[in-house]
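Enquirer: Task: produce atomic coordinates for the following.
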Amino acid sequence: MQSLSSMCKKLGRSSRLFVELAPSISFSTSCYFCSQKKKNNSYQEVNQNRYSNLIHSIVSTRISSQTPESLLQEDELLYGPVSKCKTQEQGSGPKVAQNTILLLNPEKRNGSNTITDSIPLKIPLQKNKIPSVTRILQQTMTEKQILILERWKHRMILELGEDGFAKYTSDIFLQGKHFHEVLEAMLSSPEQLKELDEKTISSGYVASVQHVLKDISGVRALESAVHHETLKYLGLMDCVAEYRGKLCVIDWKTSEKPKPFIRNTFDNPLQVVAYVGAINHDANYNFEVQCGLIVVAYKDGSPAHTHFMDSDLCSQYWSKWLLRLEKYTEKEKNQTTENPK
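Expert: Sure, this is the predicted structure:
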């Protein structure tokens, strides 16, 4: 057996041989490949200008983020130019009512605005084809409002059952009716108050508004009908009186849940301004109203929340009311066209 040292010596000699022969082998190999026929390279067929532009765009995108202008150019390249009608729709502001009827009436403002009769007006409501404020608001609710109402109804039916829910809604209606009767009697004549049931007078709703009644004076109308002669709608107001020296349309509301903010009253502000506008354009009323008041009374007798609406706030809600009125008119027109008599 050969020793380890002798094997290493032989390996060293063979390594030197490989190093010495390497140049000749490399030369012969290179000559061999040079003698071969060149194969076509697929990269050589690529459009070099377009390829360089592609590389430049990739590298530049990594360095700097895209701008809205570059995104718009890419969208136009891929999908075509943006439609002009869509651009106008996206850039349009809030919808404006086509009606230009004012909330106030300058003619009444310049006329008599003092109390001529100590007895409040109480004009009966004449039912005809003219839509009521309540109907207009109900028929023009948003999808969100309808969904909220349907969810509430579904939840109450699950809790109370069909018959229980029917009784609940009936009781709510009767409580509201009795509450309005008490307020009408308290604001008109004590004699009518004596005719009411003691249980009704001492209800939590009545106790809830006691601090509000102290600020009310100069009652002009109670449970009185109003008709906007130009816009063609009518309604039944709860009260027109002075609240802390400001003549207001007053709307009494009942609730089992607190409503400390005016946004909690949903469409009630629209109802109030609809009555304000109607009074100012109804010949039965010789005075002008510029303000509104929403009073939310509570069943447990806790102090009612008052939401005063000055002339500026009423003007804002008046614009919204005009939009709802136009929506109702358009809806009725479409139904008439689809179902002619």
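Enquirer: For the rest of this, base every contact and every neighbour count on C-alpha atoms.
Expert: Fine.
Enquirer: And the closest residue in space to V133 that isn't next to it in sequence, how close does it get to I130?
Expert: Closest residue to V133 apart from its sequence neighbours, by Cα to Cα, 6 or more residues apart in numbering: G235 at 5.5 Å. G235 sits at a distance of 10 Å from I130 (criterion: Cα to Cα, to the nearest Å).
Enquirer: And those two? Which one has more around it.
Expert: Neighbour totals were compared for G235 and I130, and G235 leads with 24 against 13 (other Cα atoms under 10 Å).
Enquirer: Show me what whichever helix or strand that one is part of is packed against.
Expert: Element membership of G235 [criterion: DSSP states H and E] is strand 233-243. Packing partners of strand 233-243 (3 or more Cα pairs under 8 Å, 6 or more residues apart in numbering; DSSP states H and E): helix 133-139, strand 216-228, strand 246-255, helix 268-279.
Enquirer: closest one to K122 among these?
Expert: strand 216-228 (4.4 Å; Cα to Cα).
Enquirer: by contact count, what packs against that closest one?
Expert: With contacts defined as 3+ Cα pairs under 8 Å, 6+ apart, the packing partners of strand 216-228 are helix 143-188, strand 233-243, helix 268-279.
Enquirer: please give me the structure for this one as well, since I'd like to look at both together:
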Amino acid sequence: MPKEFKFNKVDPKVLPDTKGKNIDGIRFYEIDGKSYPSVTSVLSLLKKDSLQEWRNKVGESVANWEMGRAARRGKAMHTLVEQYLQNQTPSIRDVLPLGLFKLIRPYVDQIDNIKMLETIMYSKKLTLAGQVDCIAEYNGKLSVIDFKSANKEREEGWIENYFLQTTAYAMMYEELYGEKIDQLVVILACEDGIAQCFIKNKA
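Expert: Predicted coordinates for the structure are as follows:
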């Protein structure tokens, strides 16, 4: 039997009514007359050099194909996780995203009392915005939870960007709602058949 997830949603009036737009490859959210760049876009600029090195190594056509494939894979897996957390029947039947979802489902089942799911937040202090995957209790602790997919198993030192991203979302949530986030959780599904869950206490 699939788990039945409970929700404890936050007051939506505090959240911005915006969808975001792309300008020169950077995603911006228009909030109260100001443009806030997305956390993901800002962090991608930090690894621009290493990404260009990889593009030069494999060639533009291969790089574009692989990035497109990874984006489709991640989007499909996110959809499955979101539907599962909303107690809905999965709508995607493709083998790869379904397989990745099944890998991480034992970790996803540790989630409960969901406050946010695929929700846009922002911070005036950070002058950043972005769409968080999930804010909920994870093993009983209020957490920012991020779902990722990859080709192969990762070491924790390789995913510092993910923790920077979840830290930014935690700070946004704390600024908007005045409630402390206890931990940061990154759940990773790998095409080599490995599922990983990285957890850090938030300072």
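Enquirer: After superposition, what's the TM-score here?
Expert: Here the TM-score for the pair of chains, by TM-score structural alignment, normalised by the length of structure 2, is 0.78; 181 aligned residues with a Cα RMSD of 2.4 Å.
Enquirer: sorry, back to before: if I line the two up, what does the residue nearest to V133 of structure 1 land on in structure 2?
Expert: Using TM-score structural alignment, the partner of G235 of structure 1 in structure 2 is G130.
Enquirer: That match: what's it in contact with?
Expert: Applying Cα atoms under 8 Å, 6 or more residues apart in numbering to G130 of structure 2 gives the contacts Y29, P37, S38, V39, T40, I120, M121, Y122, Y169.
Enquirer: what about the strand holding G235 of structure 1, how far off from structure 2?
Expert: Following the fit onto structure 2, the mean deviation recorded for strand 233-243 of structure 1 is 0.8 Å by mean Cα distance after the TM-score superposition for structure 1.
Enquirer: Would you mind getting the angle between that strand and strand 246-255?
Expert: Interaxial angle of strand 233-243 of structure 1 relative to strand 246-255 (axes from the mean of the first three to the mean of the last three Cα atoms, to 10 degrees): 110 degrees.
Enquirer: hang on, the earlier thing: now, of the helices and strands packed on strand 216-228 of structure 1, which is deepest in the fold?
Expert: Per residue and on average, the most neighbours among these fall to helix 268-279, with a mean of 26 (mean count of other Cα atoms under 10 Å).
Enquirer: That helix aligns to what range in structure 2?
Expert: So helix 268-279 of structure 1 sits over residues 162-173 in structure 2, by TM-score structural alignment.
Enquirer: Mind reading off the mean deviation between that stretch and structure 1?
Expert: So stretch 162-173 of structure 2 averages 0.6 Å relative to structure 1 (mean Cα distance after the TM-score superposition for structure 1).
Enquirer: likewise stretch 61-75 of structure 2?
Expert: Averaged out, stretch 61-75 of structure 2 is 1.7 Å away (mean Cα distance after the TM-score superposition for structure 1).
Enquirer: The aligned partner of T134 of structure 1 in structure 2: how many residues sit nearby?
Expert: Using TM-score structural alignment, the equivalent of T134 of structure 1 in structure 2 is T40. Burial of T40 of structure 2 is recorded as 19 neighbouring residues (other Cα under 10 Å).
Enquirer: Relative to L46 of structure 2, how far out is the match of G235 of structure 1?
Expert: 17 Å.
Enquirer: Can you show me which of the contacts of G130 of structure 2 carry over to structure 1?
Expert: Conservation of those in structure 1, assessed by both residues aligned by TM-score structural alignment, their matches' Cα atoms under 8 Å: retained contacts are S38, V39, T40, I120, M121, Y122, Y169.
Enquirer: nearest residue to the last one other than its sequence neighbours?
Expert: To tie it back to what came earlier, the one meant is Y169 of structure 2. Per Cα to Cα, 6+ apart, closest to Y169 of structure 2 is V132, 6.5 Å.
Enquirer: Aligned to G74 of structure 2, what sits in structure 1?
Expert: That one, G74 of structure 2, aligns with G176 by TM-score structural alignment.
Enquirer: Could you tell me the end-to-end distance of stretch 117-133 of structure 1?
Expert: Using Cα to Cα, one end of stretch 117-133 of structure 1 lies 28 Å from the other.
Enquirer: which residues touch T200 of structure 1?
Expert: By Cα under 8 Å, 6+ apart, T200 of structure 1 lies in contact with H178, F179, V182.
Enquirer: ignore the last one, R109 of structure 1
Expert: Applying Cα under 8 Å, 6+ apart to R109 of structure 1 gives the contacts F287, E288.
Enquirer: What does it correspond to in structure 2?
Expert: So, by TM-score structural alignment, R109 of structure 1 is left unmatched.
Enquirer: ok, R109 of structure 1 to G218 of structure 1 distance?
Expert: For R109 of structure 1, the distance to G218 of structure 1 - Cα to Cα - is 18 Å.
Enquirer: likewise L174 of structure 1?
Expert: Between L174 of structure 1 and G218 of structure 1 the distance is 28 Å, computed by Cα to Cα.
Enquirer: now do I63 of structure 1
Expert: Separation of I63 of structure 1 from G218 of structure 1 (Cα to Cα) stands at 75 Å.
Enquirer: So the two - more neighbours on which side?
Expert: Neighbours per residue (other Cα under 10 Å) separate I63 of structure 1 from G218, with G218 holding more: 17 against 9.
Enquirer: Quick one: map the more buried one onto structure 2.
Expert: Checking with TM-score structural alignment, G218 of structure 1 has N113 as its match.
Enquirer: State the helix or strand in which the closest residue to R73 of structure 2 other than its chain neighbours lies.
Expert: Nearest residue to R73 of structure 2 in three dimensions, chain neighbours excluded: P97, at 6.1 Å (Cα to Cα, 6+ apart). Assessed by DSSP H and E, P97 of structure 2 sits inside helix 95-108.
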